[in-house]
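Enquirer: Could you look at this predicted model? Sequence included:
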Amino acid sequence: MRKLIAITALLAVIFGTALWAESPAEKAMALVKSGESWRERGDVDKAIADFTQALSADPTCIDAFINRAHAYFGKDDYDRAVADYSSAVAIDPTNAECYRFRGITWSWKDDYDRAIVDLTKAIELDPRFLKAYRNRASAWESKGNYDKAFADYDAAIGIDPADGEMLYKRGYIWYLRNEYDKAIADCTKAIEADPMTSVAYRNRGLAWKAKQEYDKAIADYDKAIQLDPRSPENYYNRAVARTWKDEFEQAVADYSAAIEINPVYMNAYHNRATASKILESYDGALVDYTWAIEIDPTDADVYHDRGIIWSIKKDWSRAITDYSRALALNPRLAEAMNRRGAAWSWKDNFDEAIADYTRAIEIDPELALAYQNRGLARFAKKEYDLAIADHTRAIGIDPTYAAAYVARGECHEKKGDLKMAVDDTTHALTIDPKNSPAQEQLERLKGNLGGG
């Protein structure tokens, strides 16, 4: 025994400590554990240094590649993360988790096609890989392919029927498909699975709102806000529901709450402006429309709506400018074309007005107001027959259009056909007995008939 100890000691002297040194794989794993410890403590750079040393010790250490990739991902260094996940996949092509991680990273790089390829590979390797279905569904949704996203949510729910997140996400796609009852059913199941999920209440609220069940929608948004008071979407959606209930002051308050959380929430500015307009707070509406344009100068509807405020304020030149900007962005916006025509009319530029009304009619041949307005412009130019034709067309589209009967009656009066003028004006009053222009016109016509 003493001889064995002596031989061992002699070998140690001759060969140093090599006999007791760690193998490269063991050294690498020790460094991986050290790196994991640094990462848990929040020192990602030291973690990366340890993972890199681990790979120097053992270039085939898949755990070092995966953990360093995780660390790079946490630093938003997605290119290096992809490179490390790719090295891990090269070492073990059957590792479904590596494909999934790389797929997630591609998604963060907005490269959804590559993400889907990797996530599909992960699912091929493990057909019951719930997380991979979740991630692929999100990638499909980011591409706007809701049908394929729906199929993946469906598959995920088949694996875990109590997966609340998949249920409320599938519910949202039911909502997009106008299948509101199915949306409500899925979101209700999601809430049963996890009553603390704000998004499930919000998505169910969207479906209730679409069904015009505004009180139920508001109740769900109330709960969503209670669970997540820092979500601007929750306040925004409740504001929309309150708008449909004509609760404009409460809607303004909710839009304001959404804007306070997200100061660049363009739709909240736009909708708050519209609610303010209904409340006749025109200066406030003007400010909000302008903010919305600052945030997104490519939205034709906002220019159009700000043009309406300028029209209300009788600033016809600015109104025309905004309608023109709207039309530059969307030449098919018939309402903007019609309103610009009205602004030209108020500036007594009837030729420009008629040109705009005509374009509006070309875009939307069923826009009765454009025919009516063109008829008024032609009346101003004393083109009474053309005006009568336009008012007649407006009436054909909307037989309850009292103002069109009044205007056509006035054209008949100018042509000397008092009987037809009386008939049209009388008919206008059968539609709207309190129509003061019709009352005044009928009184004048009867006076003229009596005098004749």
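Expert: Great, that's in hand.
Enquirer: When you work out contacts or count neighbours from here on, use the C-alpha atoms and nothing else.
Expert: Fine.
Enquirer: gap between stretch 325-344 and the chain center?
Expert: Distance of stretch 325-344 from the chain centroid (C-alpha atoms, centre = their mean, to the nearest Å) equals 24 Å.
Enquirer: buried sites along it?
Expert: 325-327, 329, 331-344 (16 or more other C-alpha atoms under 10 Å).
Enquirer: and the end-to-end length of it?
Expert: Using C-alpha to C-alpha, to the nearest Å, the end-to-end distance of stretch 325-344 comes to 15 Å.
Enquirer: Now do the strands in the chain.
Expert: Applying DSSP state E to the chain gives no strands.
Enquirer: Name the nearest residue to the residue positioned nearest the centre of the chain, ignoring sequence neighbours.
Expert: What sits nearest the mean C-alpha location of the chain, by C-alpha atoms, centre = their mean, is Asn267, with 8.5 Å. If you skip the residues right next to it in sequence, Asn267 has Ala292 as its closest partner in space, 7.3 Å away by C-alpha to C-alpha, 6 or more residues apart in numbering.
Enquirer: can you check Ile48 too?
Expert: Using C-alpha to C-alpha, 6+ apart, the nearest residue to Ile48 is Arg68, at 5.7 Å.
Enquirer: Burial check on the one you found, number of neighbours?
Expert: 29 (other C-alpha atoms under 10 Å).
Enquirer: Let me know the distance separating it from Gly74.
Expert: In terms of C-alpha to C-alpha, Arg68 sits 10 Å off from Gly74.
Enquirer: same check, this time on Ile159
Expert: In terms of C-alpha to C-alpha, Ile159 sits 29 Å off from Gly74.
Enquirer: In contact with the residue nearest to Ile48, which residues?
Expert: Contacts for Arg68 were tallied using C-alpha atoms under 8 Å, 6 or more residues apart in numbering; they are 47-48, 51-52, 81, 84.
Enquirer: which one among these gets closest to His391?
Expert: Ala81 (68.1 Å; C-alpha to C-alpha).
Enquirer: Now do the same contact list for that closest one.
Expert: Counted by C-alpha under 8 Å, 6+ apart, Ala81 has contacts 68-73, 102, 105.
Enquirer: Format those residues as JSON lines; extra columns: distance to Asp222.
Expert: Below are the contacts of Ala81 laid out as JSON lines (distance: C-alpha to C-alpha, whole Å):
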{"residue": "Arg68", "distance to Asp222": "43"}
{"residue": "Ala69", "distance to Asp222": "41"}
{"residue": "His70", "distance to Asp222": "38"}
{"residue": "Ala71", "distance to Asp222": "39"}
{"residue": "Tyr72", "distance to Asp222": "39"}
{"residue": "Phe73", "distance to Asp222": "36"}
{"residue": "Arg102", "distance to Asp222": "38"}
{"residue": "Thr105", "distance to Asp222": "35"}
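Enquirer: for comparison:
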Amino acid sequence: MRMNENFENHRAVLDTVRRFERMLAQQEPVFFDLEDFENIIDHYVTNAQFDKALQACEAALSQYPFSTELLIDRAQVMAMRGDYSEAERQINQVAELDPTNADVAVTRGIISTQRGEFEQAVAFFRAGLEQEPEREDIHFNLGLAYQSWQKFKSAAKHYKQSLRLNPDNETGVQELLHCLDVTGRLEEHEEFFKRFTDDDPYSPTAWYNLGQYFYRREMWTKAAEAFDYAVVIRPDFYDAHHWLADTFVCQEQYRKAIAEFELSFPPGEPTDEALCNIGECYEKLREWEPARKYYQRALEINPEMDEAWFGQGVLLQEQGRWFESIHFFRKAVELYGESGEYWSALGAAENHVGNVVSALEAYEKATEVAPDDVQGWVSWSAILYEQGHYSEAVDLLRHAVNLHPLEAHFHYMLCAYLLADGRLKEAYQTLELALSLNYEQHSLLFDYFPELRDQPALKRLIDQFRK
């Protein structure tokens, strides 16, 4: 499927999509020219809205039943939805009508990619390139196939060629940056992205892509400069405003971030994401009331936005309103139960109001969905320790240590629990290991358990490692 949405007609495409959706909602007859239908379908595919893309294909084919382009689009959408048999049936039908069409090979490549048959997918895409070597979408699909095949250098090569042919492919930029990051080659590609701004210094997309590059490298000042050029050239470049705001957040410049998030959507058409981000910025500034208002506005647009529910819980937590925060944290985990952060926050709130059993359940869930999150394990074991269940706390931390043997934090906590359980020899052995892993973190032992400062044996062992 060719990317028909270029930067210049992006707004026109969105207007067409809205008109299409309005006509469907009002059950009006849907009539568009072929190019408009192609743009509508491409928009949905780009945003991974494959059910809507199929709906647009069906509406288009009812108006243009003999369009080869639409039949190909439908086959590709079916493949992306996982209906491979129907996709193959459809593309075989097109092949009989137009056997020399390069999109037949491309579509078969997409089907193979979706099936995980990457070698075959690459062969199909290369066959398509032999017919049309300057097709940026074929290079992009080759990049996807190689990336899925874990061949990141080959993927990067084709993403780069795709961007040379079409610098407006934002997805291509993101995938290229990911591949370069994975292979440790980000730094050496600065000139590749700068070349686009050198060739066309008035291209907002070129500056936007350069900003993405610097953002990935955490070079915040340069990223902000690049995004700023993009929005100066094109003030209604909403994605660039969003990323400029994100860059300011990374620099903890929250008021600047708020101003840019306010510009990251068309006037009068705020998005739930932008409103939630603004709420979070006010939260960081500890301005609770405007933060609450923005989180609430986000929920008015999207009542199932877990981030906004969680944000309101954090606001209440920060104000010491623990009991009230529980409702919001529970709603957040109900909507998105795969966040260890959400479950840990719920656990902390439940524990604070004395709901120990509920807190333990929440922390258990936190470690289940996010076993790499240190805080979940520490907080869960700390409750057991506080309840006097020293042996259970030891067993839990041993499990955490087995999962993260190089995490000194766990070893220090385990040392304290072993001491409380009267297992001195094991405690000192554990402390030695913790000190060898990270001596500086030994202060954690006394932060969590101040009473241990008075144990001379511990102090001697720590002093030995200092020397």
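Expert: Sure, I can see it. Source: prediction; values computed, not measured.
Enquirer: residue in structure 2 matching the residue nearest to the centre of structure 1?
Expert: By TM-score structural alignment, Asn267 of structure 1 lines up with Glu341 in structure 2.
Enquirer: gap between that match and Glu334 of structure 2?
Expert: 13 Å.
Enquirer: again, but for Leu458 of structure 2
Expert: 44 Å.
Enquirer: Also Glu88 of structure 2?
Expert: 39 Å.
Enquirer: more crowded one of those two?
Expert: Neighbours were tallied for Glu88 of structure 2 and for Glu334 using other C-alpha under 10 Å; the higher tally belongs to Glu88 (18 against 13).
Enquirer: can you count the residues close to Pro456 of structure 2?
Expert: 10.
Enquirer: and what of Val77 of structure 2?
Expert: If we define neighbours as other C-alpha under 10 Å, then Val77 of structure 2 has 30 of them.
Enquirer: any idea what Val249 of structure 2 aligns with in structure 1?
Expert: Checking TM-score structural alignment: Val249 of structure 2 goes with Tyr175.
Enquirer: That match - nearest residue in space that isn't next to it in sequence?
Expert: Ala183 is the one closest to Tyr175 of structure 1 (C-alpha to C-alpha, 6+ apart), at 5.4 Å.
Enquirer: separation between that neighbour and Asp79 of structure 1?
Expert: 38 Å.
Enquirer: out of these two, which sits in the busier spot?
Expert: Ala183 (27 against 15).
Enquirer: For the stretch 251-400 of structure 1, which segments count as helices?
Expert: 266-278, 282-295, 300-312, 316-329, 334-346, 350-363, 368-380, 384-397 (DSSP state H, counting those that start in this stretch).
Enquirer: The stretch 1-150 of structure 2 now?
Expert: 10-25, 34-46, 50-63, 68-80, 84-97, 102-115, 118-131, 136-148.
Enquirer: thinking again about what came up before, the residue nearest to Asn267 of structure 1: how many residues sit nearby?
Expert: 23.
Enquirer: List the contacts of it.
Expert: 266-267, 269-270, 302.
Enquirer: any idea how far the residue mapped onto it from structure 2 lies from Phe323 of structure 2?
Expert: Counting by TM-score structural alignment, Ala292 of structure 1 corresponds to Ala366 in structure 2. Per C-alpha to C-alpha, Ala366 of structure 2 is found 20 Å from Phe323 of structure 2.
Enquirer: now do Ile462 of structure 2
Expert: Counting by C-alpha to C-alpha, the gap from Ile462 of structure 2 to Phe323 of structure 2 is 41 Å.
Enquirer: now do Ala382 of structure 2
Expert: Taking C-alpha to C-alpha, one finds Ala382 of structure 2 at 20 Å from Phe323 of structure 2.
Enquirer: These two: which has the busier surroundings?
Expert: Ala382 (19 against 16).
Enquirer: Excluding chain neighbours, what is closest to the counterpart of the more buried one in structure 1?
Expert: Under the alignment (TM-score structural alignment), Ala382 of structure 2 maps onto Ile308 of structure 1. Using C-alpha to C-alpha, 6+ apart and skipping residues adjacent in sequence, the residue nearest Ile308 of structure 1 is Ala319, 6.8 Å away.
Enquirer: Would you mind finding the match for the one you found in structure 2?
Expert: Aligned partner of Ala319 of structure 1 by TM-score structural alignment: Ala393.
Enquirer: With Ala207 of structure 1 instead?
Expert: By TM-score structural alignment, Ala207 of structure 1 lines up with Cys281.
Enquirer: residue contacts, its match?
Expert: 249, 254-255, 257-258, 291.
Enquirer: redo that, cut-off 7 Å
Expert: Residues in contact with Cys281 of structure 2 (C-alpha atoms under 7 Å, 6 or more residues apart in numbering) are 254, 258.
Enquirer: That one and Gly268 of structure 2, how far apart?
Expert: 20 Å.
Enquirer: likewise Asp463 of structure 2?
Expert: The gap separating Asp463 of structure 2 from Gly268 of structure 2 is 63 Å, by C-alpha to C-alpha.
Enquirer: And for Ala53 of structure 2?
Expert: Ala53 of structure 2 is 27 Å from Gly268 of structure 2, by C-alpha to C-alpha.
Enquirer: who has more neighbours, those two?
Expert: Neighbours per residue (other C-alpha under 10 Å) separate Ala53 of structure 2 from Gly268, with Ala53 holding more: 26 against 6.
Enquirer: which position in structure 1 aligns with that one?
Expert: So Ala53 of structure 2 corresponds to nothing, using TM-score structural alignment.
Enquirer: And the one 10 residues further on, by the same measure?
Expert: Correspondence of Gln63 of structure 2 to structure 1, assessed by TM-score structural alignment: none assigned.
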